[in-house]
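Student: With the sequence up front, the predicted model follows.
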Amino acid sequence: MSVKGAGGGHAGDPSALRKLNVAAVLRLLYAAQASGAARSGEVTANDRYTVTEIAQTVGISRPTAEDVVDALVEHGWLVAAAPSPAVPGRRSAGRPARTIAFDSQAGCVVGVDLARHWVRALVADLAGRVIGRADYPVADGASAAERSAAARTAITEALRLADRDPAQIVAAAAATVGIARPDGQVVRSTIPQMEGHSIGELLGAFLPVPVRVANDMRAAVLAEYWAGAAVGCSSAVYLHVGRRIGSSYLIDGVSPLGHHGAAGEIPPESGRQLVDAYRKLVSFTGVGVDTLPRDEMLGIDPLTVFEAAQRGETDARQAVVDFADEFAAATEGLVITVDPEVVVVGGGVIVAGDIAADAIRSRLARVCMFEPRVVVSPLGESAAALGAVRLALSEVEEILFTNPFDRGQTAEEAG
């Protein structure tokens, strides 16, 4: 009887064992650069290992470590770094040992936020450091083709600012308003022109890699967990108030989709109540909203109200408090169900400081068995695009830890 090993090979299969060794080395060095020190874009002493250290940490022989490192350097994933600085007062004998680091500049990822009024594109290196950003406005009634063209413009500009070529893109992801199937087709959206269209196909027409697609609120809560107010938290609920209104949640780093992809969505009746509350909120912008159709009214940016509330204007402050209370009422069922460690308040409302968060905190304190911590997001309206970057990095990790040698062109070849 034969025993199967990793990758479908037999136990003792050299190719299967090599895949395990390659994955282990990549995990070690990728985790080192992703730990935070590499955010500066520089390789630091904490990000690099000598070949001997790699062998000892991973638990393989030094010749095996040499073989794996050489192969990964050749394929563009690892880079030889400068030796660690000498310890003062200590003389080192012989030539300094070669040190190796994951090459965060070996490619880039693209994250796109397809919002109702804009397209935002972020380009990040493989350490997750954003190196290029571009926003492009979109008209309310823009068609799917026009929004795709806007995305192409924004991505092209973000790549230019990042000094990257499209051929260097390793992975891409997009966050979109509404509910999208796993294949990227939008089934429901507050942008009616997008319903029935596949985001993956629209963006895939000019991107060299498959495009992963997620709901914008789900992407936003992932961003908060990765680089925002929910870092280190086991569970979170995300509430977004601004030019879009929505909610999502996350447990153990995962934002569940649900059977139809609608997990965490605001219920229809609560949504109708929120629309009425939003109409009242944006009436303080000075625009006559009473006779405006729903879609037109929802297109009004409440930013000026948030700014007035922050300045201490009584009416604007009360308007923000009233809306935040309605929003908390609409989503309290989600909060009670998830029982999160933290509730993150994001979107344009962060301009009003803690005013909205305090109102939400007060409401939840009355209905939750265990009152969650309520905090303001540091990411604001960039959360969805950053979440798309995080999703794209997950695709990179899938490539790295399954078969990095099927990557295709290296960044050097592509350049």
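Tutor: Thanks, I have it.
Student: only C-alpha atoms for contact and neighbour calcs from this point on.
Tutor: Will do.
Student: For the top helix by length along the chain, what is the distance to the chain centroid?
Tutor: If you go by DSSP state H, the chain has its longest helix at helix 314-338. Computed by CA atoms, centre = their mean, to the nearest Å, the chain-centroid distance of helix 314-338 equals 25 Å.
Student: Next up, a structure to set beside the first:
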Amino acid sequence: MFRHHSQPLVSAPAETAVLALLLAEGPLSRVELARRTGLSSTAVTKAARPLIDDGYLYELPPERTAPGAGRPVNPLAVAPDREYFVGLKISADELFGAVCDLRAGIRATAGRPVRECTPEAVAALVAALVDELLDMDPAFRERTRHLGVAINGDVDRDAGRLRHSGLLGWKDVPVAQLLAASTGLAVTVENDVRALTVAEHWFGEGIGTGYFALVTIGSGIGSALVVNGHLLRGAHGVAGEVGHLCVDPVGPRCRCGARGCVEAVGSTDVILTVVREAVGNPRLTFDEVVAMAREGHREAVDAFTRAGHAIGVGIAALVNLVGPERVVVSGEGVDAYDLFSRSIQEAYAAHAFGAASRCSLSIRPLPWEEWARGGAAVAIQALFPQPPATATIGAG
């Protein structure tokens, strides 16, 4: 029988360890699970049993072993269709939604334009979009109880509130409460870059890493960090903001109010503004600026070079402080990464300290559907007991 509640699926540490590892890296044998989690084989079997009984895990056919190595083993695997999750990315002009399975595989997508960007109007639009998604397959509606929301701005995930988003023009909005009321689902809200980082750490480039970072280039410069296997939020929920590291104390004013932030030099909005002013054409689009830079237009090339240097210095500072094993660079701005790449890499190499420079930078263009998948990944986390920095608000 399906569990229609918003409580964590697992509560015991052993169950949590086994299910989390299988979600990210399964199928795995009980022996391998014991080795990887540090549990005894008996503890692994005991932890897996209720998850098998409830249909979240299943045993694969026996694997043959070498002669004399003992009886064949039955690897354990996650049943991805056992539960579904709706992921949502809210932007100022569009909603992107996805239904994902238990391993964050995208099963269905849909989007709707946002014509009135008020919390109440968006909540109604979300309800309609969620209905559209869940109606795409009878199993979706039957097996979906969680909605994960990826949204720009300063998010208090404990309270399910958006404290502030300059992009949306929202301040102190109880997003989880509004959307739980409009959709009937349990809602978890997270900053969009952090949600994307959760998806990449659990199900993408960051699988198996204890220290991982993601940096996004776009109208802002976003970033999030995984430290010792956990998403880092800090005491005030704003840890890891590489976009607001100062790279030039007398540089341009950032929209945060400070001077010389990475974002004040490296964002696509700033590049566009700088080139418009340099050539005296306020109607230029970002795509036109990209084309100008690729054709060798000096003002456009210089703007991208300065931006890349600022981003590279910011990434180096992040790597020096935290020492991640891998940094993924993503966001809408990476479509023009060829114009940033050399200056990013040069600045990173010049400022990364010692062994920290062994951290690899990988470029991963991600479509908007992947941001919605980030929301679903955050919803998947609701299956697990969360530390005090996280919480889920249930409908009704």
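Tutor: Sure thing, it's come through. Please read these numbers as outputs of a predicted model, since none were measured by experiment.
Student: From the contact counts, what lies against the longest helix of structure 1?
Tutor: The contact analysis (3 or more CA pairs under 8 Å, 6 or more residues apart in numbering; DSSP states H and E) places helix 314-338 of structure 1 against strand 235-241, helix 268-282, helix 303-311, helix 355-367.
Student: Mind putting these into CSV with distance to Gln56 of structure 1 and mean neighbour count?
Tutor: Putting those into CSV (distance: least, CA to CA, whole Å; neighbours: other CA atoms under 10 Å) gives the following:
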stretch, distance to Gln56 of structure 1, mean neighbour count
strand 235-241, 35, 26
helix 268-282, 57, 17
helix 303-311, 55, 20
helix 355-367, 49, 20
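Student: closest to Ala330 of structure 1 out of the ones you listed?
Tutor: Of all those, helix 268-282 sits nearest to Ala330 of structure 1, with 5.1 Å by CA to CA.
Student: thinking again about what came up before, turn the helices and strands packed on helix 314-338 of structure 1 into CSV, including distance to Asp125 of structure 1.
Tutor: Below are those laid out as CSV (distance: least, CA to CA, whole Å):
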stretch, distance to Asp125 of structure 1
strand 235-241, 26
helix 268-282, 38
helix 303-311, 32
helix 355-367, 33
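Student: Tell me where the stretch 51-200 of structure 1 has helices.
Tutor: If DSSP state H, counting those that start in this stretch is used as the criterion, the helices of the stretch 51-200 of structure 1 fall at 51-58, 62-74, 144-162, 199-204.
Student: Any chance of CSV for those helices, columns mean neighbour count?
Tutor: Formatted as CSV, the helices of the stretch 51-200 of structure 1 follow (neighbours: other CA atoms under 10 Å):
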stretch, mean neighbour count
helix 51-58, 17
helix 62-74, 17
helix 144-162, 20
helix 199-204, 20
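Student: Just send the ones you listed back as TSV, with distance to Ala80 of structure 1 too.
Tutor: Formatted as TSV, the helices of the stretch 51-200 of structure 1 follow (distance: least, CA to CA, whole Å):
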stretch	distance to Ala80 of structure 1
helix 51-58	10
helix 62-74	8
helix 144-162	23
helix 199-204	34
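Student: Nearest to Val282 of structure 1, out of those?
Tutor: Minimum separation from Val282 of structure 1 across the helices of the stretch 51-200 of structure 1 (CA to CA) falls at helix 144-162, 25.9 Å.
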